[in-house]
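>>> what's the 3D shape of this:
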Amino acid sequence: MALKKSDLYSSLWASCDQLRGGMDASQYKDYILTLLFVKYVSDKAKTDPNSLIDVPEGGSFDDMLAAKGDKEIGDRFNKIIAALAEANGLRNVIDQADFNDEEKLGKGKEMQDRLSKLVTIFNDLDFRGSRAEGDDLLGDAYEYLMRHFATDSGKSKGQFYTPAEVSRILAKVVGIGPHTRQDHTVYDPACGSGSLLLKAAAEAPRGMTIYGQEKDNATWALSKMNMILHGNEIAEIEKGDTLTNPQFTRNDQLRTFDFVVMNPPFSVKSWSNGLEHDYGRFEYGRPPEKNGDYAFLLHALKSLNSTGKAAIILPHGVLFRGHAEATIRRNLLQHGFVKGVIGLPANLFYGTGIPACIVVLDKENAPARTGVFMIDASKGFMKDGNKNRLRSQDLHKIVDTFTKQIEIDRYSRMVPLREIADPKNDYNLNIPRYIDSSEPEDLQDLHAHLHGGIPDRDLDALSNYWDAFPQLRGHLFTPNRLGYSDLAIDVSQVQQAILDSTEFQQFTDEARTLTTDWFAAHRDTLAAIDEDTTPNDLIAALGDDLLARFKPIPLLDEYDIYEQLMTYWHEVMHDDVYLLLADGWHAAARPRQTIEDKDRKLSETPDLVVGSGRGATKYKTDLIPPALIVARYFADAQARIDELTAAADEATRAVEEYLEEHAVEDGLLADAMGDDKISKALVAGRLKAIKKGGDPEEIEALQQAIELYNAEATAKKAVKEAQNELDLATLKKYGDLTENDIKTLVLDDKWQATIVHRVVGEVEALTLDLVARIQQLGERYAATVPDLDAELDQLEAKVAEHLAAMGVST
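Okay, the predicted model is just below:
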């Protein structure tokens, strides 16, 4: 049986990290990704006779596995990798990591054990693609490892990786999509490990023709491996400094491409060192000697063909810095090359914590361009460890807004070039000049403070709620005087009044029905999940349809609803779909015994335990949690256990209350206490000691305590026996499930029920913001100045009265 993807990745990372020792993550990744490469090409060669990578005898992962425990394991690994490299023209590409380096891997037994354990970990991965052909296990495993290595590498060494979410945005806003042909070209002049190029090419239905250049030797090798790992063996990835020594030239001119995507190093101070030939890149101005941001941008522009488009990640400074950069910016805008600018949140990238932006260039429509489309997406993100990360809803909203040129208040607008060129702006592209994303100021109303009442303008600002619930405002507020209203109910009752309102209940029911209908429309597709299903296509169809259905609904943000689906997809559904791809419905639903691996420090928490003590058998139920089986098939048995549990809790309370009454100093059970504690054993011991000749009242109290303890034990035993019976019946039921039963449990009881619950929760959460605002306004203007004056007069009178009583005259 396949492990859940999330379990597979987390155990892979935990195991690798455990064996890292003191090595820096930026170095350790070369070892791990080399092993991943050898494992992948070895597995692929076993099933694909047409594989472009030849795995020679003595150059496979199986040869590495055979070296386990060998005293010369490091040297053997190097020779195996060298044989693989030699057979495929990959010398100085896949053999960069030295597996016999004692400084990094330890000496003697330490190296022997570390490498033996590492090769064992990778043996658990199976890339032969038996049933899971529709799912990119390798790509996801690689992405998981790269994100973790980038996180651990720190600012100075994490630039080899562009977060996947940002890569997808660049690909989509630059125009790569369903109509992009396989012979269309995409180029990254600073490609790092190649992750951005691969994400861009993946947006095209049949991939694209890939070109890239990378300056750092180790990262270039990583990129070459990455291309092969992702089935792009023929991608052209060249080595060298793009600015001073570009490799893609023809007849002393830069080669041009359909698309350019790039995340170059920010503000390089030495960009022109060694520059002899500018290839006409600086016709619109020469970048300042101490800042290379525009050098990369102008290289990208020159590398575009006549209809080419580029998306480049750059620091915000390129939008507003003066002098030479201002000249370049003005020329680019006057020629219409800048299609758009997207401001991103701070701390997204691994090489820097500063906020960045995406500059989109477009040569095709440049002469007719009359404006620049701007987006301020700086506030849409989630915290992820010590970095910020774009959520699924942030990515989708940015792409939708940019590609459809949708203007949204405080988020996006098309800025006319005449406004940008106006002398007050002087071709400055700083986003806050054109989009005010700040929240409206919450103004205090002096008249309301003096005379009471809530200003109607504050209530009018909540129009989204009143549009959704037309009668609610009239129910909550009554007119005070012109322009002011009073709360018709106590502030503490506002939330319940909203929840109880017919309109809110109808709104909730509508959201529930909309979600249920959406799921019903896709249920047949979900029920047909098999080895040919492509998970990314599946969730894209589900997500886009959910967005479209909720778009017309007032008050609700369709992207918030979409995020509920995507969060559940990443947390649960993707794992479930992977299991179904790998094993099919029946096998995926079968419980498996938990994994206990002391060497890898991997211990799973069981979902179901049958038996007790050493004879207990522990199971994981990855696809169908036991609670779903119980709820559908054993509801009566569960209800009985709930009753027995309640009885056991009552018996425990009876014991506690009796002890609280009598097990106190001078109480009837005082002599049975030991170190201020009392137990059944102590009570029984005391009873035995005084049974003859003891105080009758104490004996009776001890006997009563024993009876209560026995009743508690009997009640708890009944719960345990009933639970054991239910667990056994539940385990047996898994084996009796038909495929239709499994689909009902997974599709209806698990996926649909959870998503509907999450959407309804999003609806109910809306009330919290409304309630908080109404409470704030109600409390703000509850006490008028005359009220405060009267209260002050009362307090002064009380003080004077107290002083007079003490004989102090005022």
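>>> contacts, neighbours, all on C-alpha from now
Fine.
>>> ok, residue 400 - contacts?
residue 406 (C-alpha atoms under 8 Å, 6 or more residues apart in numbering).
>>> just residue 597 next, same as before
Contacts for residue 597 (C-alpha under 8 Å, 6+ apart) come out as residue 603.
>>> Once you drop chain neighbours, what's closest to the spatially most central residue of the chain?
What sits nearest the mean C-alpha location of the chain, by C-alpha atoms, centre = their mean, is residue 391, with 6.2 Å. Using C-alpha to C-alpha, 6 or more residues apart in numbering and skipping residues adjacent in sequence, the residue nearest residue 391 is residue 381, 5.8 Å away.
>>> Could you also give me the structure for this next sequence, so I can compare it with the first?
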Amino acid sequence: MALSKEQQTKMWAMLNQTRGQIGLTAYKDYIFGILFYKYLSEKATKWLEGVLRGKTWEEIYAQDPAKSLDYMKRNLGYAIQPGNFFSDWKAAIDEDQFNIGLMTDTFGHFNQQIALEAKGDFEGIFDGMRFDSADLGANAQARASVMISMIELLSAQEFDLSGGDDAISDIYEYLVAQFATVLASDMGQYYTPKEISTIMARILTHGREEEEKFSIYDPTVGSGSLLLTTASFMKHSHNRGMIKYYGQEKDATPYRLARMNLMMHGVEYNDISINHADTLESDWPDGVVDGRDNPRMFDAVMANPPYSAHWNSKDREDDPRWREYGVAPKTKADYAFLLHCLYHLEDNGRMAIILPHGVLFRGAAEGRIRKALIDRHQIEAVIGFPDKLFLNASIPVCVLILRKNRIASDILFIDASKDFEKLKNQKRLRQEDVEKIVETFVQRKEVEKYAHVATLEEIKENDYNLNIPRYVDTFEEEEPIDIVAVSQEITKINAEIKQAEAEFLSMLNELAVTPETKDLIEAAKGVFE
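Okay, the predicted model is just below:
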């Protein structure tokens, strides 16, 4: 069950009360890291309760430390030795025995106890926390004080994780969204509005919700929200091994957040493969191997890449991702990201990508790429959204839906730019707006002033320009003006004005004239003569 507004408000107020002088940018790394470690600790504790059979973890560990840790690693992908659990931190605080070295030792031990097959999922995941950092305080005592406040905060009822994966994911999602809101320039680029994520997810999974094996890939994974939302519409998403999650992210903070986010939503580490890499510079690891192209393909690909980013486009003509279409200009990487996604799409898969409207009509290299995609029938739909939906960008965006091997050559255009709820500084899609977009896509239907299915001939007549207003006419004609009625209304108003003037002059004539009021009365009369 989602957090109530009251819970959210209280949670955020508690966070602000505990951070002291730490800036939010630094604070988020610690609060997310400690929250995630609490989750791992409680998951390990629950697992131990099922396997210890009356003994304590301390007893089992004392008998054979290496064997005990290896057994936990085989089952969880990581191991936590006695004394290093979140509950041990809290106990040390309660007994006035806590010091900053306890946390340093804990994470040092944790990094040594990651299973080999789980290295990519856990390695470096706590690197955002530096316990010798001046961000926390000038000395060890000050830093310990900050850590104590965070641990006690996350021990409060509001951060209780015992409600299962739904409770955990609700807390995590709320915090990601809230930090993205207040740190829009820092985190906003990694956060896709839930409504747009839902539209993309429902389109990507349409007709395949029952499949037992499904792979999803986001090459600019951010916090992982697009992957999670897409998986949530698959019937078997909660079954281990059914959904495989893949992603790449070049920035360290969201790379850590994405892995935390997936695992705190109950995704097992061996179903996750997130790489720390620049997608355009480094293709998926099993792309070109020993000079031979061996690309990994995915059932659904989704992306919200940085808009019109600069990139190194030099000598890219032979890269298999762009070889058949052309290379995007160095000042606008939009089509480089799109073609990367398309390249890694299964033949029967579907992809969705969020891009600025410029990709629909800009010429030169982008025009040639767009023409190739249209001539190959690979663009299935273009959906236009309102502006101000995103935290870090006020421009309107569009979502392009593509498939590799379409037979039909038409393209569905949806203009959803007029449907939204206006907030203080932003706009938001309502549930009815989401439903309308998805229903229109699924039924692929014409809707006056909203959606149009354009033939290839129409698109060619428009010189391969996909600008939505060329295909969806949203112009609203004004009602014709009744000149006779307007003239009559003006005559009536003029008569009423003259009547009012006459009544006012009559009132002035009845006023008693004194030396002080004579000039004022004469001046007032002059206005109406």
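>>> Any buried residues in stretch 172-183 of structure 1, and which?
Going by neighbour count (16 or more other C-alpha atoms under 10 Å), the buried part of stretch 172-183 of structure 1 is 172, 173, 174, 175, 176, 177, 180.
>>> same deal with stretch 440-454 of structure 2?
Neighbour-count burial for stretch 440-454 of structure 2 flags 440, 441, 444, 446, 449, 450, 451, 452, 453, 454 (criterion: 16+ other C-alpha under 10 Å).
>>> Then stretch 8-20 of structure 2?
For stretch 8-20 of structure 2, the buried set under the neighbour-count rule, 16+ other C-alpha under 10 Å, comprises 8, 11, 14, 15, 18, 19.
>>> Take these and keep only those in helices.
Counting by DSSP state H, the buried residues of stretch 8-20 of structure 2 place 8, 11, 14, 15, 18 in helices.
>>> check contacts around the closest residue to the fourth one other than its chain neighbours.
It refers to residue 15 of structure 2. The shortest distance from residue 15 of structure 2 to any non-neighbouring residue, by C-alpha to C-alpha, 6+ apart, is to residue 153 (7.4 Å). Residue 153 of structure 2 makes contact with 14, 15, 18, 159, according to C-alpha under 8 Å, 6+ apart.
>>> which residues touch the third one?
Right, the one you point to is residue 18 of structure 2. 146, 149, 150, 153.
>>> Please say which position in structure 1 it maps to.
Matched to structure 1 by TM-score structural alignment, residue 18 of structure 2 sits across from residue 19.
>>> Roughly how far does that match sit from residue 140 of structure 1?
Applying C-alpha to C-alpha, to the nearest Å, the value for residue 19 of structure 1 to residue 140 of structure 1 is 22 Å.
>>> next one: residue 18 of structure 1
Distance, residue 18 of structure 1 to residue 140 of structure 1, using C-alpha to C-alpha: 21 Å.
>>> hang on, the earlier thing: ok, of the contacts of residue 18 of structure 2, which one's closest to residue 482 of structure 2?
When the contacts of residue 18 of structure 2 are compared for distance to residue 482 of structure 2 (C-alpha to C-alpha), residue 153 wins out at 68.1 Å.
>>> so how far does the longest strand along structure 1 sit from its counterpart in structure 2?
In structure 1, with assignment by DSSP state E, the single longest strand is strand 304-315. Aligned to structure 2 and superposed, strand 304-315 of structure 1 gives a mean residue distance of 0.9 Å (mean C-alpha distance after the TM-score superposition for structure 1).
>>> what's that strand aligned against in structure 2?
With TM-score structural alignment applied, strand 304-315 of structure 1 matches the range 345-356 in structure 2.
>>> Would you check the span in structure 2 matched by stretch 743-753 of structure 1?
Alignment of stretch 743-753 of structure 1 against structure 2: no match, by TM-score structural alignment.
>>> End to end on that stretch, go ahead and measure it.
13 Å.
>>> quick one on the thing from earlier: tell me the residue in structure 2 aligned with the residue nearest to the centre of structure 1.
The equivalent of residue 391 of structure 1 in structure 2 is residue 430 (alignment by TM-score structural alignment).
>>> Residue 343 of structure 1 matches what in structure 2?
Going residue by residue (TM-score structural alignment), residue 343 of structure 1 aligns to residue 384.
>>> What separation do you get for its match and residue 496 of structure 2?
50 Å.
>>> Residue in structure 2 paired with residue 77 of structure 1?
So residue 77 of structure 1 corresponds to residue 103, using TM-score structural alignment.
>>> Name the next helix or strand following the helix or strand hosting that match along the chain.
Assigning secondary structure by DSSP states H and E places residue 103 of structure 2 in helix 100-112. Downstream of helix 100-112 of structure 2, the first helix or strand assigned by DSSP H and E is helix 119-122.
>>> tell me which strands and helices that next one is in contact with?
Helix 119-122 of structure 2 sits against strand 272-276, with contacts defined as 3 or more C-alpha pairs under 8 Å, 6 or more residues apart in numbering; DSSP states H and E.
>>> Could you identify the helix or strand that succeeds the strand it packs on?
strand 288-289.
>>> what does that next one contact?
Here strand 288-289 of structure 2 has contacts from 294, 295, using C-alpha under 8 Å, 6+ apart.
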